[in-house]
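Peer 1: sequence and predicted structure, then a few things I'm wondering about:
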Amino acid sequence: MANGGAPPRSPSYDSADFEQPLLRAHGGLQPGKGPPAARDHEAQCSPLDGGATSLRTCFNGLNALSGVGLLSIPYALAEGGWLSLVLLLFVAAVCCYTGQLLQTCMSASPAVRSYPDIGARAFGLKGRFAVSLFMYAELYLVAIGFLILEGDNLDKLFPGTSLSFGPGIVVSGKQLFIVLVSIAILPTTWLRNLSVLAYVSASGVLASVVLVFCVLWAAVVDGVGFQGKGTMLNVSGLPTALGLYTFCYCGHAIFPTLCNSMKEKDKFSKVLVICFVACTLNYGSMAILGYLMYGDDVESQVTLNLPEGKLSSKLAIYTALINPFSKYALMVTPVATAIEEKLLAGNKRSMNMLIRTFIVISTVVIALTVPFFGHLMALVGSLLSVMASMLLPCICYLKIFGTARCSRAEVALIVMIIVLGSLVAASGTYSSLQKIIHEF
């Protein structure tokens, strides 16, 4: 057998088609692989001495887990009530554990380098397709959420703005800003080298801290105070709350990449725990602050509640606007690349630009049709994030290693997560769709 007796690598584990777009979208790459643009991006993520340090990996992990979910976390708490904070801790613990399962799955074979590879290892090409489908769908819907968020917050900054396109055609409010933002974002989606955008998106961790500080400043200094009493438990709102809580921890797609980038991969488990603890403290702080300030009247984005004209409010909104603007292209790039590969567009620049333009237009249409940020993010969290962050890691782990190699306690825990995750996915998806339909 060739290569010194080593078995040939199975085609089903070849990650080139799926992994590179995903890694470009999230800001990480395998050392030494990918096109020149990808290697430029890699230089940011891994030092030249053979891998990223634990500190750098921790920062990358925090950036992956810290996102626009921070804006909706007070709304999630309002939906579920004070006692639903226990569910936030539960979701954080479960997602951290399933992240550890992904790391263990990677140890099954050197060929496993990405999340789709784990699906392929467990279920072959069908597994790769299923994992990729859920990830791409999640990225596409998150990009739509970015446009809704931009429109809402810009309308808050510049109320009453309108634009006339002729007799009887006037576009105003957040619909106008969604269109304008999409026009400004469109050229960034045409870039093949996203290294510049990766530098900007790395500001996510700092932006998350600044947002919490601004909300605290509005309460203590700008006179908002802590007047919201809230409710202890709202059973009918628990599915929405769970969906939003899960959306906050949907970083599993890049955990394999972060692990591969480390010099000392055995320390990844500790890095993962640190990331989840730090993000949970940040999310919990924002949830408690926002709910104490506005109670059940808190908006789906807490920035929409902040007093107009105050410096803290403007800083919070501008900070909230930066990340979606910079990360939109990073979200749609893997979707676009997958379509380009399917259509054999290759390096045909005009075809690639046309495909990406069509994707942007489609997200604008959906954002204008379903302009409900909280409900959309709850749907993404319930349907897609639960699958990617809870169910698929558990199912793949049991398939790869089998129940015979796991302890009874471990199998019982994994089965419990699968059952509870399925209930959350079913109830949350139904509740979110029901609320979206009710809004029309």
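Peer 2: Received the coordinates, thanks. Residues are numbered from 1 along each chain as shown.
Peer 1: C-alpha only now, for contacts and for neighbours.
Peer 2: Will do.
Peer 1: and the contacts of the strand or helix carrying Gly61?
Peer 2: If you go by DSSP states H and E, Gly61 is part of helix 54-65. Helix 54-65 is contacted from outside by 26, 45, 202-205, 248-251, 254-255, 258, 261-264, 267-268, 271-272, 274-276, 278-279, using CA atoms under 8 Å, 6 or more residues apart in numbering.
Peer 1: ok, and here's another one to check against it:
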Amino acid sequence: MTEEERRSAIDDGESCFEEDEKARGDDRTTGSFLHAVINMLGMLIGLGQLSTPYALENGGWASTFLLVGIGSVCAYTSCLLGKCMHKNPKSRDYKDIGHDAFGSKGRIIATTFIYLEIFMALVSYTISLHDNLANVFTAFTLSSAHLSASQLLVLIAVLVALPSLWLRDLSSISFLSSAGILLSLLIFTSVAYTAVSGAIRAHRYIPVLHLSKIPAISGLYMFSFAGHIVFPNLYNSMNDPSKFTKVSIVSFSMVTVMYTALGFMGAKMFGPQVSSQITLSMPRNLVVTKIALWATVLTPMTKYALEFAPFAMQLEQSLPPSFKSRTRMIIRGTVGSILLLTILVLALSVPYFEHVLSLTGSLVSVGICIIFPCAFYTRIFWRQISTPLMLFNLMIIAFGATLGAFGTFSSSRSLIISLQRGHTS
């Protein structure tokens, strides 16, 4: 195998997690059950936790059944991806499963949705960065003719994070991944401490159900469990892939419990006044609030290099073999910088966190996490699965499609209305 072929095989990955595993020289001690659970938790815990209290308060406490239901379905579809990987040991990532099921069309569709989810998630991260930075630097008053103080702050933050897109060192990117996980846990701990310590009385009334708001919040719940694009990489990293199903069950159970607890704590503390990002509702005079805000600000800055990695890998793979390493780095960094600045402009133009996140979950994540895994599994195991199981998978596909359609319509409508109001004001 030539050097270029070896690099192509390595670069055809979906995440830095896969790259990190290869950089360790196939160190199978990192593929233990506990390590796999920690990695899956890290993939699942993220931006979605900020909006869970807002979603629960708006949907009513009965909407937790939808939250648990979506979490259960996503755990099931995660297991289906593992079975598809077991069927074809040569499969390396989510795109390969799509190819095994539906050929080149399946690969193209999977790739399109993967990159669309990454792009929209980065827009949401940047909106979150913008919203929380304004609360961290309350004394910052500098502005320009075209940018407000908060917009200047997020511009500075993005410029600070920009060099991370030039990283090729896998250990540095792995460090960013670990930092993101710790920051997410820090946010949850801060909210939990605020509720438990009695700093705010958790006595607000939570309505039973707001049926009209269910389509919109379903997208928020859906995004909270989005992580399936890297599960095949996690499967390949395990020294005992037969335990992947147990890893999925344990990880999704823990995340679902955490989201439910966070949702109830936020909704009980702040009621109808709860923000679409729980950190924005917390009292400014508390130390834990400052910790949570800083954690929320730093989280997006750790995500840019991680989320850009798949684009960078595909870009380098498509470059001519004659290009030198320095040339590849310059092209990679330049394209990444342009992409990040484009995301920044879009985030500042559409500063509506809950609507963008809901649209991402309903339009893209529902396909990647629910519809596609069931469709891939059914197609690959067409001659082997029983009729009841086939019907069950078709029911889940229909459930996902319905959830996605209504959620996309509702979140798109809300986003358009907000844009119109913002333009008018």
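Peer 2: Received, thanks. From a predicted model like this one, the values you see are computed outputs, not experimental measurements.
Peer 1: after superposition, what's the TM-score here?
Peer 2: The TM-score (TM-score structural alignment, normalised by the length of the second structure) is 0.91; 410 aligned residues with a CA RMSD of 2.2 Å.
Peer 1: follow-up on the earlier one: the helix holding Gly61 of the first structure vs the second structure, mean deviation?
Peer 2: After superposition onto the second structure, helix 54-65 of the first structure sits on average 0.8 Å from its aligned residues (mean CA distance after the TM-score superposition for the first structure).
Peer 1: what span of the second structure is that helix aligned with?
Peer 2: Matched against the second structure by TM-score structural alignment, helix 54-65 of the first structure falls on residues 33-44.
Peer 1: check stretch 242-256 of the first structure too.
Peer 2: Counting by TM-score structural alignment, stretch 242-256 of the first structure corresponds to residues 218-232.
Peer 1: okay, now the matching stretch: how far is its last residue from its first?
Peer 2: 25 Å (CA to CA, to the nearest Å).
Peer 1: and what of stretch 223-234 of the first structure?
Peer 2: OK, stretch 223-234 of the first structure end separation, CA to CA: 28 Å.
Peer 1: how about it: buried residues?
Peer 2: Val224, Gly225, Gly228, Gly230, Thr231, Leu233, Asn234 (16 or more other CA atoms under 10 Å).
Peer 1: isn't the fourth one up against Leu292?
Peer 2: Okay, so that is Gly230 of the first structure. Yes - using CA atoms under 8 Å, Gly230 of the first structure is in contact with Leu292, at 7.5 Å.
Peer 1: hmm, back to that, next, the buried residues of the match of helix 54-65 of the first structure.
Peer 2: Phe33, His35, Ala36, Val37, Asn39, Met40, Leu41, Gly42, Met43, Leu44.
Peer 1: and the counterpart of Ile395 of the first structure in the second structure, how far is that from Gly180 of the second structure?
Peer 2: Superposed on the second structure with TM-score structural alignment, Ile395 of the first structure falls opposite Ala375. Separation of Ala375 of the second structure from Gly180 of the second structure (CA to CA) stands at 32 Å.
Peer 1: which one's more surrounded, the two?
Peer 2: Gly180 (25 against 21; other CA atoms under 10 Å).
Peer 1: contacts only, for the aligned partner of Gly98 of the second structure in the first structure.
Peer 2: Under the alignment (TM-score structural alignment), Gly98 of the second structure pairs with Gly119 of the first structure. By CA under 8 Å, 6+ apart, Gly119 of the first structure lies in contact with Leu125, Lys126, Gly127, Arg128, Phe129, Ala130, Val131, Cys396.
Peer 1: just put the residues you listed in CSV and tack on distance to Ser431 of the first structure and secondary structure.
Peer 2: Putting the contacts of Gly119 of the first structure into CSV (distance: CA to CA, whole Å; DSSP: H, G, I helix; E, B strand; the rest coil) gives the following:
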residue, distance to Ser431 of the first structure, secondary structure
Leu125, 32, helix
Lys126, 29, helix
Gly127, 28, helix
Arg128, 29, helix
Phe129, 27, helix
Ala130, 24, helix
Val131, 24, helix
Cys396, 28, helix
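Peer 1: out of those, which are buried?
Peer 2: Among these, those scoring as buried are Leu125, Gly127, Arg128, Phe129, Val131, Cys396 (criterion: 16+ other CA under 10 Å).
Peer 1: ok, of the residues you listed, which one's closest to Leu311 of the first structure?
Peer 2: Distance to Leu311 of the first structure, by CA to CA, is smallest for Val131 among these, at 43.5 Å.
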